[in-house]
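[1] only geometry, no sequence info:
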């Protein structure tokens, strides 16, 4: 017979071991949860630091220091013959009128060096703003106009606090004499920080105060339109064929393996492919959004195909069986029943692929979209650059004013990416059906 006391002791010992084991498992679970929360917290902290750094450096680019000038539009200098012809008004020396306005405000400046420094207070674009004002209203010739023009980038940096005016003069880009002129202009109400509309309406420029993102933004939009127009129908058609109609043999297995491998190929390889095929073989124009769209299409196709196939697999087989059972052909069952239900996943995968293409720089650099493009492109065949490439070019510029514009362009790019992801979420919620 079993000793009751011994059995009771063994049972208590086993129970104690089980309790100890459960305590260890619970402690391990708590440690795992703590590690997970710490990892999420660290990731959010790094993200917050990154966004804070970008915003703190770039938000000032949305404002630009402007100077108010009273310019005398001398008729003899603008239109000596009084013809008011467009060519005559366009060729007039408006820069001389700007300089004369500055000399009138500071008549005590007489030396050639000081006058050169005085003229440097305003941007080179001031003459173009005055020209546009006169050409828009020729009746102003012979009068005095009050005009707000962009200040030089050094003046802009000083007004925004990026240049320490208390430091030694030898270490400053702005000398003490120039500081006195700036203080006098500010006291007279001739200097002000105003919203920088040129940042959103102008193309690239070698002068930071005139540089804008419209050219790069339009180039990005044209490139993405070409990419979407090509990659979405091709990717969806390939996914539908492989998932619904292709026979299962070694050839389709080889194609599937290659598609999965292409999704992991570095983007620079697609740039080399575009350089070798689209430019050297087909002779497409360099730096054109059409060429950029073709290269990004090759890069995003694997992502769209994989996402579309996953969306097709998520459709319950009963949908296909029901459609076939009532007499629909396989093509009709796929087009009218399967694809509509898989469409949310397809659209989400497409937008994710487009967002990936939006942030790519390496393949665009390989096909020449790194060129300095000052004009805003009007179509897919015009020379253009993309927003990531514009950011790359500005980040390589030595001027301090380009630093804030680089960060501001990154903010615009992140906002564009967030908008695309929001569209993906809304499309999924709009078309998704739960089973």
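    In hand now; what should we look at? Computed from a predicted model, the values in this text were never measured in an experiment. Numbers count the residues shown, from 1 in each chain.
[2] For the rest of this, base every contact and every neighbour count on C-alpha atoms.
    Noted.
[3] Now do the buried residues in stretch 365-380.
    365-377, 380 (16 or more other C-alpha atoms under 10 Å).
[4] Give me the contact list for it.
    Residues from elsewhere that reach stretch 365-380 (C-alpha atoms under 8 Å, 6 or more residues apart in numbering): 202-205, 214-216, 218-219, 222-223, 268, 271-272, 274-275, 279, 286-292, 364, 383-386, 389-390, 393.
[5] Mind checking which of those are buried?
    Judged by 16+ other C-alpha under 10 Å, buried ones among the contacts of stretch 365-380: 202-204, 214-216, 218-219, 222-223, 268, 271-272, 274-275, 286-292, 364, 383-386, 389-390.
[6] and residue 1, how many neighbours does it have?
    3 (other C-alpha atoms under 10 Å).
[7] distance of it from residue 311?
    Here the criterion is C-alpha to C-alpha, to the nearest Å. By it, residue 1 lies 66 Å from residue 311.
[8] same thing with residue 124?
    55 Å.
[9] Who has more neighbours out of those two?
    Each of residue 124 and residue 311 has its neighbours counted (other C-alpha under 10 Å); residue 311 has more, 22 against 19.
[10] A further structure is provided below for comparison with the first:
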């Protein structure tokens, strides 16, 4: 053994060199992996910035409203007191604007007809409402203020370029000259478009708003939360804490996990067949929409609740049982309260996901045009994602900017719900 060769100085140096080379390669790999991660985050942030920036640039103009104010003579020769609704108030408004511009209508009414394209029919309805409330206004001059037509608004927002050939734009040179003259005379002013948030859908872009869709979404989420959260939570508690571990519970767990991955349109088909065709739930109502989304949200709520229950340390259960608590008392008095932050977080995120769903709602008829605000769970309604879908498929260009604005409103809802989930978790979270 004393004859064993000891490593020479050269051999030790080579080994040290090889070790340093391996260490250098390992550190280089770690550095590259770190930069790959940073690059992935930067790419994700870049795409997110481009997406939100593109939506914001297209939709922010919706919140700028161009309005016209004009005094209109309610001509007694044109208004029949016995039939107030039969008068052409839009024509009166157009002639009043022409008079302010220093022009008169031609024999065939083509001039006023061309001017009407620049005005919203909301002005005529305002006069009708005032005359209906006070017939004494007939023969007097009333001042009405309302939005310009959609294309006129696009012109003032810079979306309609005068340099475009006249044949390729919706407004001709004469109409653009009128708009410039209205602006110069102070007839047109700009303000925040509060009507977009306080009105419901309309066939006229300048009068369309998201209030009906927001209320419909809220009513639908109430139904979804009232069904999915308690049922999903109780099902998860039973499966995790009380159900025997056998083949049947294994099959149930596998199917719950599979249901969470089922395409959402399948739930729409199920809702159409069961809730509408069989149970006769009113079509296109928040009730049927909430039922469908509750089915879709149940697997997610169950999975999130079970994960939260598993995160509670076994010592909590053992301590409760050791002092004489029953199994039910242990679960509902000790385990579930400690798991509640995770349960509520999963429930809120599941509802936020349901808020953005469109495909299942299209299957149950919520794609219909709903001009009013739903007053109950069984009335016809639309929701924000479907409203966005409808507007994006409209032919009028002004609806496209409202599509982007509605997306911004939906994103605000999603951010608020995710913020609520974060606050709930931080408020009640326990660290073990």
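    Now that the structure is in, tell me what you want to look at. Everything quoted here is computed from the prediction, not taken from an experiment.
[11] ranges for the helices of the stretch 251-400 of the second structure?
    Listed in chain order, the helices of the stretch 251-400 of the second structure (DSSP state H, counting those that start in this stretch) span 264-271, 286-311, 314-322, 327-330, 336-355, 359-363, 384-392, 397-428.
[12] In the first structure, which strand is the longest?
    The residue-count maximum for a strand in the first structure (DSSP state E) belongs to strand 63-72.
[13] and that one, what other elements does it pack with?
    helix 94-105, strand 144-150, helix 153-159, strand 191-195 (3 or more C-alpha pairs under 8 Å, 6 or more residues apart in numbering; DSSP states H and E).
[14] Now the element after the longest one, going C-ward?
    Secondary structure here is assigned by DSSP states H and E; on that basis, the next helix or strand after helix 94-105 of the first structure toward the C-terminus is helix 112-119.
[15] mean deviation of that next one from the second structure?
    Compared with the second structure after fitting, helix 112-119 of the first structure has a mean deviation of 1.7 Å; criterion: mean C-alpha distance after the TM-score superposition for the first structure.
[16] Show where that helix falls in the second structure, residue numbers please.
    Aligned by TM-score structural alignment, helix 112-119 of the first structure corresponds to residues 109-116 of the second structure.
[17] Give me the buried positions along the matching stretch.
    111-113, 115-116.
[18] State the three-state secondary structure for residue 433 of the first structure.
    In three-state terms, and counting by DSSP: H, G, I helix; E, B strand; the rest coil, residue 433 of the first structure is coil.
[19] So which elements touch the helix or strand residue 56 of the first structure falls within?
    If you go by DSSP H and E, residue 56 of the first structure is part of helix 4-58. Counting contacts by 3+ C-alpha pairs under 8 Å, 6+ apart, helix 4-58 of the first structure packs against helix 400-431.
[20] quick one: the helix it packs on to helix 4-58, angle?
    Orientation note: helix 400-431 of the first structure sits at an angle of 130 degrees relative to helix 4-58 (axes from the mean of the first three to the mean of the last three C-alpha atoms, to 10 degrees).
[21] In the second structure, point out the residues matching helix 400-431 of the first structure.
    Using TM-score structural alignment, helix 400-431 of the first structure pairs with 397-428 in the second structure.
[22] cool, stretch 149-166 of the first structure as well?
    For stretch 149-166 of the first structure, the aligned range in the second structure is residues 146-163, judged by TM-score structural alignment.
[23] and that stretch, which residues are buried?
    The neighbour-count check on stretch 146-163 of the second structure (16+ other C-alpha under 10 Å) flags 146-156, 160 as buried.
[24] I would like the residues contacting that stretch, please.
    61, 65-69, 117-120, 122-123, 169-171, 173, 176, 179, 204-207, 398.
[25] Ok, stretch 191-203 of the first structure next?
    Residues outside stretch 191-203 of the first structure that contact it (C-alpha under 8 Å, 6+ apart) are 61-68, 185-186, 210-216, 373-376.
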